[in-house]
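J.: sharing a model that was predicted from the sequence below.
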Amino acid sequence: MSSVPLPPSARLSAAVVLRVSLVGLRGRPLRAALSALGIAIGVAAMVAVLGVGAASRQQLLDQIRTLGTDMLTVHPGQSLFGENARLPVESVGMVARVPSVRSVTAVGAVENGTVRRTDKIPEADTGGISVAATRLNLLTTLGGSVRSGVFLNSATEMYPATVLGSVAAGRLGVGQPGAQVYLAGHWFTVIGVLDSLPLNPEIDRSALVGWPVAEGLLGFDGHPTTLYERSDEEAVTAVREVLASAVNPRDPEEVQVSRPSDALTAQLAAASTFNSLFLGLGAVALLVGGVGVANTMVISVLERRQEIGLRRALGANRGQIRLQFLAESVVLSLLGGLSGVLLGVLVTLGYAASRGWPLVLPVQALAGGVVASTLIGAVAGLYPARRAARLTPTQALATG
């Protein structure tokens, strides 16, 4: 008696494969949700790290672009014998003669100068606020602005008037001009409060007074302690090389020259390093989630032997069984990945908004989260799918 060959198995369309895989997941919703949660946590961590890092990086880049990289600062260093050096009194005029220098200004620290709200507060309680004599073009050179009141001018610089940096005003409890503060043993009237200067935090913590009143009333010796210089962008390197010699031709080694924007650039590099670290932790979490998916699929194969045997008996071939379980694993991981991307986006937007950063969502991170979860699902489901496909109908039904 001749045997009649069985007809070839029908090809499963993508819609049928998707529907079958969803039926398998709906049969064990809690286990599927817990497995997808591992993938979601890993993807969310990676998206949040990349998203927050991108927002932080953009904020720093915007700040650098706004504040500029064309400013150099000059400080006194130390002499050959280890003593504190001093900048020459005429150093501002000497720097102004350097080619490509657009503007230069200076401040000078008033030694033993303290600022208190009243003379009843102990002198030792300084609040970290210093007193500095300033040139009138300080804000122009630094690119600063006055939050309230006015800055010093040619008239007020000769009288006991002061302008407070943003931090100094906060610590003294002064928000508006007109208040009196006890400055270096004298009463001064606050005529202005400055906005914050991110590149010059020392100004934020200072009470600024005019150069003439500092010399005549506060015992200031006229030697600047910090010079601020701005030059053409393309000439910053060349100016930096000659600035020390221009400030102090006799002892240029006693002069320190720096660029404040370098601190922001270093902060940008440090942020990138930490992003790489946290990204690695997110990848570990994603790997753990993949192991969870693999474990779930292995258990699913063991529990669904009867279903596998029945499908094989009805004509499903090994490839269709393998595709079914592989699709379940991929769909499970993909759902976890999409949930993780959504969670990561919400975390990024919330954190950026709370810090006042620009809202930046790197498309690569969003697409990468979905692709990574899909690949994890494919790899995690490969072994369970092959194991299910190896079962013969008689083996599966006998142990079902």
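T.: Sure, I can see it.

J.: from now on I want contacts and neighbour counts done on CA atoms only, so please keep to that.
T.: Noted.

J.: against residue 400, how distant is residue 145?
T.: Going from residue 145 to residue 400 by Cα to Cα, to the nearest Å gives 79 Å.

J.: typed the wrong thing, it's residue 286
T.: 33 Å.

J.: please apply the same query to residue 360.
T.: Distance, residue 360 to residue 400, by Cα to Cα: 53 Å.

J.: structure B:
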Amino acid sequence: MLTPATTKPVRLAPLDLVGLGLLGIRTRKLRAALSALGISIGIATMIVVTGIPASSQAHLSAELSALGTNMLQATPAPSNDRPVSLPEESVGMVSRIGPVIVASGVANTHAVVRRNDRTDPKDGSGLTVLASRLNLLQALNARIQQGHFLTEVTKKFPTVVLGSVAASRLGVTNVRVAGEAPQVMIGDTWFTVVGILERTPLSPEIDRSVLVGWDVARDVLGFEGHPTVIYLQSREAAIEAVRAVLPATIYPQSPSQVLVTRPSDALAAKRATENTFSALFLGLAAVALLVGGIGVANTMVISVLERRSEIGLRRALGANRGQIRGQFLTESVALAALGGIAGTALGLLATAGYATYHDWPIVVPLSSTLAGLGGAVAVGVIAGVYPSVRASRLTPTEALAAV
């Protein structure tokens, strides 16, 4: 004969507990769907209001980056006494600064460019002849419209690349005319045009320039090798630090003789967009989650009232309070989790559709997705605590009295 001392409560296996928790959802599908809908709306709202701004921000950041948010220029400071020349090795010194991605430079040769040898030797059409480093295009995010830029080979020979305005003023519209490349005259030497640049909105002075190789500028135009403008790109996060050390790096003997442009206003605008967060929309998402949680709690309370007979029968057959609590708490969490999964899928689809329509990159923060799923589970736990505790406190006689 079994005595109270020899009897042990039956433990439910995890799968059995999950099966009991899903019983109420399977038998009351419409009510479960409506309750989960509130959670779904909250989670979908949370993902949409973080995903759409993130996608928009990524698109805006790309556009602002194209405006040169990480670019700086260094030039000699104006002087009334004598012109200041930057050291010949200054471009290489700048390139060795840690956060600097690329550094390049140009130098004014003070030569005059003409369309041909029959024009006025003093009429340079308002154009500037610049000696250029080979990596200038990379430093300026510039592009070639026709032909090619200066290379290791062409920099030693009388070849030029024309800015867009310079090409127009010199009457050069194509780098190949009847199989021969057009030529312009710089000083007393003919130079062959090998390329034409597209417009460079970040550095409009390049549009009005004629670019020649560093070496040929020394050999033919009497260039002394001192750059007059240094262009650089740096990591955005370190742009202010680079600007602070740039004068001393370029001209250690007299840093005050170096003038450095301040970071682009576009950088401030980009950082402002990165720091802006939609608190209003997040508040709406929180309200939606709250409403969904109340809906789940209401469903669970009604479920306890409707299933009093089931609870009484299970208690009479030996189920303890912990098992009753586990059953209803599992049902509440499962209901909220299903709503969370559906809401996550809905939010991802809505974000992807909106971003694709506006031709934005699709960006959904992983944190918002995980927070949505975690929030759904948390809502399920909180909403299920009271109904599950209330169900577990029913004695078999109280529960069966309603039958």
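T.: Great, that's in hand. The structure presented is a predicted model; accordingly, all values stated were derived computationally and were not measured.

J.: so which of residue 360 and residue 400 of structure 1 has more stuff around it?
T.: In this view residue 360 of structure 1 and residue 400 are compared by other Cα atoms under 10 Å, and residue 360 has more residues nearby, 20 against 15.

J.: check contacts around that one.
T.: Neighbouring residues of residue 360 of structure 1 by Cα atoms under 8 Å, 6 or more residues apart in numbering: 51, 54-55, 58.

J.: got it, and residue 49 of structure 2?
T.: The contact partners of residue 49 of structure 2, taken as Cα under 8 Å, 6+ apart, are 278, 281-282.

J.: one more: residue 211 of structure 1?
T.: Counted by Cα under 8 Å, 6+ apart, residue 211 of structure 1 has contacts 133-135, 157-158, 222.

J.: top of those by neighbour count?
T.: residue 133 leads the contacts of residue 211 of structure 1 on contacts (other Cα under 10 Å) with 28 neighbours.

J.: surely that residue is within a strand?
T.: Yes. Judged by DSSP: H, G, I helix; E, B strand; the rest coil, residue 133 of structure 1 forms part of a strand.

J.: for it, give its distance to residue 298 of structure 1.
T.: 76 Å.

J.: what's the answer for residue 54 of structure 1, then?
T.: 39 Å.

J.: tell me which of those two has more neighbours.
T.: A count of neighbours by other Cα under 10 Å puts residue 54 above the other of residue 54 of structure 1 and residue 298, at 24 against 19.

J.: need the strands for structure 2, in chain order.
T.: 71-76, 100-108, 113-114, 128-132, 144-147, 159-162, 183-186, 189-197, 209-213, 229-234, 258-260 (DSSP state E).

J.: may I see the ones you listed arranged in CSV, with distance to residue 367 of structure 2 as well?
T.: Formatted as CSV, the strands of structure 2 follow (distance: least, Cα to Cα, whole Å):
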stretch, distance to residue 367 of structure 2
strand 71-76, 32
strand 100-108, 31
strand 113-114, 59
strand 128-132, 47
strand 144-147, 42
strand 159-162, 49
strand 183-186, 59
strand 189-197, 44
strand 209-213, 49
strand 229-234, 29
strand 258-260, 40
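
J.: quick one: closest of those strands to residue 372 of structure 2.
T.: Of all these, it is strand 229-234 that lies closest to residue 372 of structure 2, at 36.9 Å by Cα to Cα.

J.: which of the strands of structure 2 sits closest to residue 39 of structure 2?
T.: That would be strand 229-234 among the strands of structure 2, by Cα to Cα, at 45.5 Å.

J.: what angle do the closest one and strand 71-76 make?
T.: 150 degrees (axes from the mean of the first three to the mean of the last three Cα atoms, to 10 degrees).

J.: now strand 229-234 of structure 2, how far from the chain's geometric center?
T.: Distance of strand 229-234 of structure 2 from the chain centroid (Cα atoms, centre = their mean, to the nearest Å) equals 23 Å.

J.: got it, and stretch 294-308 of structure 1?
T.: Worked out by Cα atoms, centre = their mean, stretch 294-308 of structure 1 lies 45 Å from the chain centre.

J.: whereabouts in structure 2 does it align?
T.: Mapping stretch 294-308 of structure 1 onto structure 2 (TM-score structural alignment) gives residues 297-311.

J.: what comes up buried for that stretch?
T.: 297-301, 303-305, 307-309, 311 (16 or more other Cα atoms under 10 Å).

J.: now, which of these sits nearest residue 184 of structure 2?
T.: Closest to residue 184 of structure 2, out of all of the buried residues of stretch 297-311 of structure 2 and judged by Cα to Cα, is residue 297, at 83.0 Å.

J.: from residue 333 of structure 2, how far off is that closest one?
T.: 11 Å.

J.: what residues are shared contacts of the two?
T.: Common neighbours of residue 297 of structure 2 and residue 333 (Cα under 8 Å, 6+ apart) are residue 384.

J.: pull the contacting residues for the closest residue to residue 291 of structure 2 other than its chain neighbours.
T.: Nearest non-adjacent residue to residue 291 of structure 2, counting by Cα to Cα, 6 or more residues apart in numbering: residue 38, 6.6 Å away. Contact analysis of residue 38 of structure 2 by Cα under 8 Å, 6+ apart lists 288-289, 291-293, 295, 339.

J.: how about a cut-off of 10 Å?
T.: By Cα atoms under 10 Å, 6 or more residues apart in numbering, residue 38 of structure 2 lies in contact with 288-296, 336, 339-340, 343.

J.: so which of those are in helices?
T.: 288-296, 336, 339-340, 343 (DSSP state H).

J.: and the helices in structure 2, which stretches?
T.: 14-27, 29-65, 90-95, 136-140, 164-169, 204-207, 214-221, 239-250, 265-275, 279-306, 308-316, 321-357, 366-392, 396-400.

J.: which residue is the nearest non-sequential neighbour of the most centrally placed residue in structure 1?
T.: Central residue of structure 1 (Cα atoms, centre = their mean): residue 56, 2.8 Å from the mean position. Leaving aside its sequence neighbours, residue 56 of structure 1 sits nearest to residue 357 (Cα to Cα, 6+ apart; 6.8 Å).

J.: run a quick neighbour tally on that neighbour.
T.: 19.

J.: cool, residue 273 of structure 1 as well?
T.: Residues near residue 273 of structure 1, counting by other Cα under 10 Å: 12.

J.: and it, what pairs with it in structure 2?
T.: For residue 273 of structure 1, the aligned position in structure 2 is residue 276, judged by TM-score structural alignment.
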